[in-house]
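Trainee: Requesting a structural model of the entry that follows:
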Amino acid sequence: MNNINTKISLFILISVLITACDVVKKVPNKKHLLIKNEILVNGKKNSEDVIISQLVQQPNTSLLGYKLRLNMYNLAINNPDSIFKAKYIANPEKYKRQAKWLSKKQVDRLGQSFWYSGWHSFLKRTGEPPVIIDTLKTKRSIKRLKAYYFNHGYFDTETKFKATYLEKKRGEISYTVTTGKPTFLDTISYDIETPALDSLYTFSKSKSFIKQGQQYKLDDFNNERSRITSNFRNHGVYYFQQQSISYVIDTTSKKAPVKLIITNQATKFGDSVKSKPYKIYKMGAVNIFTTDLDNKNHEKIADSTIYKNFNLYSTNKLRYRSKAITDAIFIQKDSLYSDDNRTLTLRSLSNLKVFNYPSIQFVEDTITQTLKTNIYLTSKPKYNLKPSLDVTHSNIQDIGISGVTSLSIRNIFRGAEILELGLRGNIGSSKGSSSPENKFFDILEIGADMRLSFPRLILPFKTERIIPKSMFPSSLISAGFAKQKNIGLDKESFTAAINYNWIPKKNVSAKFDLVNLQYIKNININNYFNVYGSSYNKLNNLARIYGVINSENNLGIADGSADAFINNTLNNAYPLLTVSNPDYKTIKSIKERKDRLTENNLIFAGNFSYSKDSKTDFFDKEFYSFRGKIEAAGNILSLVANLSKQPRNSDGTRSIFGLEYSQYAKAEFDFVKNWDLTNGKTVAVRSFFGIAIPYGNSKSIPFSRSYFAGGSNDNRAWQSYGLGPGSSLESYDFNEANMKIAFNAEFRYKIFGNLNGAFFADCGNIWNVFDNEQDEAKVFSGISSLKNLALGTGLGLRYDFKFFLARLDFGFKTYNPAKDENEKWFKELNLSKAVPNIGINYPF
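Mentor: Just a heads-up that it's a prediction; the model follows:
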C-alpha cells in the first residue's frame, strides 16, 4: 500500500511541476514565442535538415515534447540581489539576528552565495531563453534560403514568409520558396595565362568536378578550385595560390557557358602589384639538421655525412644511422615540389617517435631555380622513465592498488628503434573472496613486459613494392610474463608476439601478427570451486538431494570431496544417478567445464586485422567504421608434432614439449554507423559477428579466445558473462561460448549543457557450435536458434568532459530467452530489476 501511495504522490508531483511551468513566462507583452516553423518549397512541405538549418530562428529545443531548457530558464530569477536585500537589508531586525550567528561581512556576502545568486545563474546558463519572433531575423532567414537555392542553380528563386500570431503570446512562421527551373552548365572553356600551367591543367581536366550538362552547384566550383590548386602544388608550382582561379558564368541563361580563368602570379613590389608567370620548381639540396633539446643552435655543426643525395648535419656526434632518417623523407633531390610529399615527410618523421615537432623550410635558389630543403629535427631524450600508481575498482576487485613503471630507450640500435621495459604489480581485495585464508588483500599480481618497435618492416625480403614507405609500415616484437597469486586459479602466463602494422590509405589500417604466442598455466586448480561458486552450489545441492551429504553439511573443497562426488557419479557409484538422469548430465557438464577452465593453454596463432572508418576528425558525428579479423592457431605446432611423430594422448590429442596445444580458426566482423540528426541528436547502430571453430588437436576453444555477452559495452540488460549460451537456464559465474551475434542501436540527444541522454536497444547472444557441447539449449542449430537472441532496452545519461565521456546506463531485460515461453517478454521491465552500467566513452 505504501508503495502505491509513493507512486501516486510522485506522479502528482511531476504533473504539478510540468503544468506549473509557463513557457511564455518571460515573453514580453506584445511579443510572441516561436513554437513552429514551416517551409514550403514549390508548394510541398520540406523538413530536410539542410533546409531547416538555413533558418536563423528555431523553436526552443524540447525533450519528448517538453521544453526542459526553456522551463529551467524561466525558473531563474532575473535579479536575485533584490530578494536578498528585501529579506535582510529592508528588515534590520532580521539582519541583526543573522549577524549574531555570522559576521556582518558574511551576511553581506550571502547575496553572492549559491542559494541566492549561483543557483539562478546556473539555471540561466544551463537553460535556454525563449525564442521570440524577430522580423529582422526572419528576413535574414529568407535571404539564406534564397542563397542556398541560388548556390544550387536556381537563379530565379523567390522567397517570402508569413508570421501567424496566436493567442497566449505564441506564434508560427511559414516560409514559402518558389525555385523556378534550375540552370545547367553548357560549354566549358578556359583561359590560363601561364603556359606551363595550361599543360598541367589539360593533363588532369578529365578529373574535373565541373562537367557540361550537370546542374550548377557552387560546391562543385569550390571543389574544382581546391582540386586545381592541389594538382598544381603537387607538380612543382610552389607559389601557386587559389586566388588566381576565377570563373565567368552566364547566370541569365538556363544553359550557362562557363569560362575558367587562371591568372599569373601576383607579386607585390612596394605599393604596386605586378604579375609574372608561375614557375615549376624542382627540389635542390635536401639538408637534414639534428640537434638535442638542450642545443638548438643549428648553425653549430659538429658532425656531417652525405647519404643518397641527402646532407645530414648534427650539432654533436650523429647518433642516427643515415638510412633510418632518410627512409622517412619523401622529398627527393631533382624531383618536383609536392605538398603531399611535404605532408608525408612531416607525418613519417613524427611516426618515428624520436623527434619533437619536426619542421621543414624551403628556400628558393635564384641561380639554379630550385628549392633548397632544410629539415630540422630535435631529438627527444634517449631515456624516459614513467612511474604511475592507481587505485582501481572493477567487477572483480572491490579495491585495487596497482603500480606500473616503464623505461623507454629511444634509438637503441641507432635506427630510431624504441625499447620499452615495464614492471607492473597489483594488490587488491576481491568481491566474495575465494581465498581460504579470507585475507582482505587476497589479490596479488606481478608482471614484466618488453616491447621493441621498429619504424619499418623487419623481414628477410624486401616489401617496398607491396607495402611502400608511404603506408608507414612498422614492426613490433613484444614479450610479457605475469603471475597471479591468491586470486582464482593462481595463473602464470607468458605472451610473445611479432606483428606488423601499416596504413594502406587514409582511414584504413592493417595489422598482421606473424606470431602470437600465449601460454597459460593454472597453479592452484584445487581452488576451482571457491572461484566458480555457482558450479559448486549446483553440485552441493545435488549431493544433498541424493543423500551423499545431509542437509546440514556441505561438500568439502580443500579435502577433495566435491571432486570425489563428481568422479563417483561418472563411475556409476550412485544407483539413482544413472546416465539417463538429467542430474547426471548436469554433473558431467560441471566436470567438463572444470576440466576446460583448469587446463593449461598453449596458443600459437597468427592473425590479420583490417579496419576502416570514415571519420574526418575527432568531433565528426556522422561516420562509419568496420573492423575485421581472421585468426588461425595450432597449424604450425600440428605440423611439428606430425613431423616429429609425437604420440597421441588418451583423448587423441598431441602435445609439444609436454603441452597440449590449441588448434582453431576464428573470424569476427564489427560494423558501426552513426547518423547526425543535427541539434545534438545522433543515431548509432552496431552489428557484430564472431565465430571460433576448434579442429584437429582441440574439441573446444580456450577460455581466453571465447566470447561472452552482457556488460556495459554489449547487452546492457545483463551483467558481463551473464547472458547465454543460447536459451540455457544454467547460470555459471562466467558464461562463454565460441559464437556470438550482437546488434545494438542507440538514440542520443542533448539534454542541456554537457549532459546528454540516450535510449538504446541491445540484441544478441552467444552459442556453442562445432565443439564438444551436447546441451541443445546452448548449441546453435540453424536459423531457428535466432529466436534465442536476447533483447535488452534502456536509457542512459552521459556527461561530456571534453577529453572523455562518463556514462551511466540502465538496462532492462525485454526478451529473455532463458525464461519459460510465457515469461520471455516484458516480465522484467521494472526498476528493481534494472541493470546499472558505468562506463567511459560511448559503448560503440
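Trainee: C-alpha only now, for contacts and for neighbours.
Mentor: Fine.
Trainee: Quick check: next helix or strand after the single longest helix found in the chain?
Mentor: If you go by DSSP state H, the chain has its longest helix at helix 2-20. Of the helices and strands lying after helix 2-20 in sequence (DSSP states H and E), the nearest is strand 33-41.
Trainee: Another sequence for comparison is provided below:
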Amino acid sequence: MAKISLLSLLAIVLLSCNSLKKVGDNEYLVVKNAVYADSVKVNDEELESLIYQKSNSTVLGYPLRLNLYNLAKENPDSLYNAWLNKKENRKKRLDKLLSEKQVERLGESFIVKGLSNWLKDIGEEPTILDTTKTRLSLAKLSAYYQSKGYFTNNTTYEIDSTRHKKVKVNYHIDLGDPYMIDSLTNNISSTAIDSLYFLNSAESLIKEGQQFNLSNFNNERERLTGIFRNSGIRNFQESSITFDILRDTIKAANDQQMNITLNIGDLKTRGENEVTTSAYKVETINKINIYTDYLSANSQDSLYTIDYQDYTIHYSKNFDIKPKTLANAVFFKKDSIYRDVDKIRSSRQLNALNVFKYPNIIFEADSVGNKVNTNIYLAPKTKYALGTNFEVSRSNLRRLGVGLGTTLLIRNIFKGAENLSISANGSYGLLSSNTFEANYFSEFGGDISLDFPRIWFPFINTSRLIPNYTLPKTRIAIGTNFQNNIGLDKQTLNAVIGYNWAPSDFVKHEVELLNIQFVRNVNEERFYNVYTNTYELLDDIADGYEDPDLYPELTDFFEPGDSDTELNLIIPSGTSGFTNAILDGTVNSTTDDFDDVNTIEERRIRLTENNLIFASNYTFNKTNRTGPIDNSFYQFRWKVEGAGNVLSAISSLVPFNKNDDEQLLVFGVPFSQYIKNEFEYVKYWDLKRANVLAARAFFGIAIPYGNSDNIPFVRSYFGGGSNDNRAWFPYSLGPGSTSAINDFNEANLKLAFNLEYRFPVAGDINGAIFADAGNIWNVLDNVEDPNATFDGIASLKDIALGTGLGLRYDFTYFLFRLDLGFKTYNPAEIQSKRWFRDYNFANSVLQIGINYPF
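Mentor: Model (predicted):
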C-alpha cells in the first residue's frame, strides 16, 4: 500500500509540474520545429539534426525530462543558507546540536543539494527561443540544400506564438531550380590509375544528366579509393581525388548546368623540408615475413626460421605453431598484386584464432621494381586462462541458491591454434518447500570443448567450398549434468560436432553435423510431486472413487488430506494404483474418466521416459545491421533440424531391439525421430531522437514420425516468458484454448508476433510499450484434445494477446529490463469473456530480463 501511495504521489507531482516554471517573463519555450521546402512539410531526421534549438523531448507527448529539471532547486546553496540564517539563533542551535562541521555537511547532503543536482543531470533544460541560433539553423538548412544542388535557395523563418510563452518555429526554404550535371571529364596523372579508372567507370556514381548531389561526389571518392587499393595501388591517398565544378557559361543564364572535371593527382610524399610527388604504380607482393612472437624478436639468437609456401615464418623458443595454420590465416600471396581486402581478411582471421593478442601488418617498399615486402608481427596470448563465475539465485521453487563455475582455457594445444576449454559448475541451495525427502537441492556438471580454426571433416578438403576468409570453425564438445532434488533428478549427456562460418559481416552459417543428447530421469516416482497440476487433476477424478463400500479395492490408495473428510491419492503408490485400476478395467469408470486418466498417464509416461536425441541441424542467419547503434535494420533466421534418420536408416543393418510399442531401442531407450523447422524475422525502424519501433515474427513446427509419435520435451515449444508473450509466465500459455492445465505446458507448433515501441525516459533509463501475440498448439502428434490441437485457420482465434509497458536501464555492457504484461485477449476463457477479463494489476505479470527480448 505504501508503494502504491508513493507512486501515486510521484505521478501527481510530475503531472502537476508547470513546463514554463523556469521560463522567464520575456522568454519563450520552443515546443516544436517544422521545416517546409517549397511549402511542403519535410519530416527528415537528418534535417532536424541541423536545427540548433530542438524542442524538449517527450514521453508519449509528456515533457518528462523537462519537468524533472523544473523540480530541481535553482540555487540550493543559497536557499539553504537563507533558511539557516532566517532565524537569529537557528544556526547556533544546530551547531550546538550537530556541530558546526556537520551543519556544513548538511548543506552538501543529497536532500539539500544532491537531489537537485541529480534531477538536473537526468532532466533537460527548457529550450528557450534564441533568434541568433534560429538564424544559424537557417544557414545550416540552406547549406544542406545547396549540397543537394539547390544553390539559389532562399530561407526564412516564422515564429508562431499562439500559446502563452510557448512558440513553434517554422523554417521555410524556397528551393528554386536544381543544378544539373551537363558534362563529365577527367584529368588523371598516373597511367596505372587512368587504366583502372576506365575499367570501372561504368559503375560511376556521377553521371551526366544527374542532379548535383554532394554526397554522390563523396561516395565516388570512396568507391574509387577502394578500387585502387584493391588493385595494387597500396599507398593510394583519397585526398588525391578532387572535383572541379564549373557552371556552363555557354548555356543560357537561367539554364543551370554544371561541368564536372574529375582530377586524380600523383602520390604526395612529405619529407623533412619538402613535399615530393610521384606517379602511382601497381605493386606486387614480394617477401612475406611472419613473426610469431615479435616481442621476443629483439634477440636474434632466440629465433629460428622456416620457409613454408610463400611465407618466411620466424619462431621464438617460447611459442610454436604449425606453419600451415599461419598460411591458412594469411591471404597475401607472393607475386600477386596488393589488395586491401587481403589485409583486412588476414587481420580478421589472425584475431579469430584466439591465440594472438593483435596482428600488426607493416609494408616496406622493395628496392627492386614495383614490389612490396610484407611483415606480419604477432604477439601470442598466454597459453592458459582461468575464469570463474559466482551467482546467487532465487525462484518459486528455490528459496536460495548459490552457484560457482570455473573454466580453464588452453590455447594452441596441438600447435594448430586449437583451443581446449574445460569447464565445471555447481550449485547448492534450499528448496522453497520440503516436497522431496530433503529441503535442499544440488546440481553439478562439466563440459569439454575443442575449437579448430577450420572445417574439419575426415578425408574431405573443404577449403574450396568454404574459403578461409569466411572464418571457418569446428567445435567438438561433450558435457554432462547431474541434478539432485530438482524435478525428476535428470542426468544428461550431450555431445556436439558443429561448424560455423561467415562469408561476410551480414551472413552466417551454422551446421551441427551431430547433436546427441541423452536424458535419464532418475526418480520417475516423483512425477506427481513435481507436476502438481497434473496430480490435482488425477486426484479430482479419484474423488468419485473414494467410497470404500463401492470401491474397497482402492482403499489403500488414499490418505487423509488437510480436512477430516478429505482424502488424497498417495504418491506414488496411490497414483499408480488408481491409474492402473481405471485403465485395466479393475474398476468400472465412466468414459470421460477413463479418457482423462488415459491422457494423464500418457503425459506421465512421455515426461518420465528417458530420451535419446540423435540430430543434425542447419541454421542460416542474415542481417543488414552495420553496428550496435544502427536502429534501422532487419534480421532473418532459418533453422531446420532432423533427428533419428541415421539410426532409422541403419536399422535394416543393425538388429535393434523393440519395446511393446514397436519402437526401436538404442541402449534400451527409444530414439526420437522428427523434422523441425523454424523461421524468425526481426525488423527495426528508427523513429528519430532514440525512438525505435521493433517487430518480430516467429513460426516453428516439429513433426514426429517413424520411431516417435511426439516431440521430446526438450525440443518442444512453450508460450509465455520475458522473451515471448510477457502477459503469461513461461509454460503457462496454451496449448490452444486450454487453460494451462499442466505445470509445464508445451506443444510442437508455435506462432509468435511481437511489436514494441522504445523511447528514452531520463538518462540511461528507457521505456517501452509492447504488444505480444501468439500461442502453441499440438499438430500431427499423439495429442487428441481438440482444444489443444491446431485445426487450420479456425484455430487462429486462439492466438493470445498481451500488452504492457516496461522500463530498461542501460549498463553499457548489458541492459536490465522490467516488463509488466496484461492479458488483453485470453483464449483460455469462454468466448464471451476473452477480451480484457484479466486486464488489471492483480492479474498482471512482472517479467525480468537481460537485454532486449528480440
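Trainee: which residues touch the longest helix of structure 1?
Mentor: Applying C-alpha atoms under 8 Å, 6 or more residues apart in numbering, helix 2-20 of structure 1 turns out to have no external contacts.
Trainee: Figure out how far it is from the centre of its chain.
Mentor: Centroid separation for helix 2-20 of structure 1 versus its chain: 40 Å, with C-alpha atoms, centre = their mean, to the nearest Å.
Trainee: what does stretch 841-849 of structure 2 give?
Mentor: Distance, centroid of stretch 841-849 of structure 2 to centroid of chain: 22 Å (C-alpha atoms, centre = their mean).
Trainee: which residues in structure 1 does it match up with?
Mentor: Mapping stretch 841-849 of structure 2 onto structure 1 (TM-score structural alignment) gives residues 831-839.
Trainee: measure the matching stretch end to end?
Mentor: 20 Å (C-alpha to C-alpha, to the nearest Å).
Trainee: Return the set of buried residues in that stretch.
Mentor: A834, V835, P836, N837, I838 (16 or more other C-alpha atoms under 10 Å).
Trainee: The first one and G811 touch, don't they?
Mentor: In other words, A834 of structure 1. Yes. Counting by C-alpha atoms under 8 Å, A834 of structure 1 does reach G811; the two are 5.6 Å apart.
Trainee: returning to that earlier point: and the longest helix of structure 1, what's buried?
Mentor: Per 16+ other C-alpha under 10 Å, helix 2-20 of structure 1 contains no buried residues.
Trainee: Over to stretch 279-297 of structure 2?
Mentor: 280-294, 296-297.
Trainee: next one: stretch 619-639 of structure 2
Mentor: Buried residues in stretch 619-639 of structure 2 (16+ other C-alpha under 10 Å): 619, 621-623, 625, 631-639.
Trainee: What of stretch 401-411 of structure 1?
Mentor: Those would be I401, S402, V404, S406, L407, S408, I409, R410, N411, for stretch 401-411 of structure 1 by 16+ other C-alpha under 10 Å.
Trainee: now, which of these sits nearest G428 of structure 1?
Mentor: Of all the buried residues of stretch 401-411 of structure 1, G428 of structure 1 sits closest to I401, with 6.1 Å by C-alpha to C-alpha.
Trainee: which residue packs closest to the closest one, ignoring adjacent ones?
Mentor: With sequence-adjacent residues excluded and distances taken as C-alpha to C-alpha, 6 or more residues apart in numbering, I401 of structure 1 is closest to V391, at 4.7 Å.
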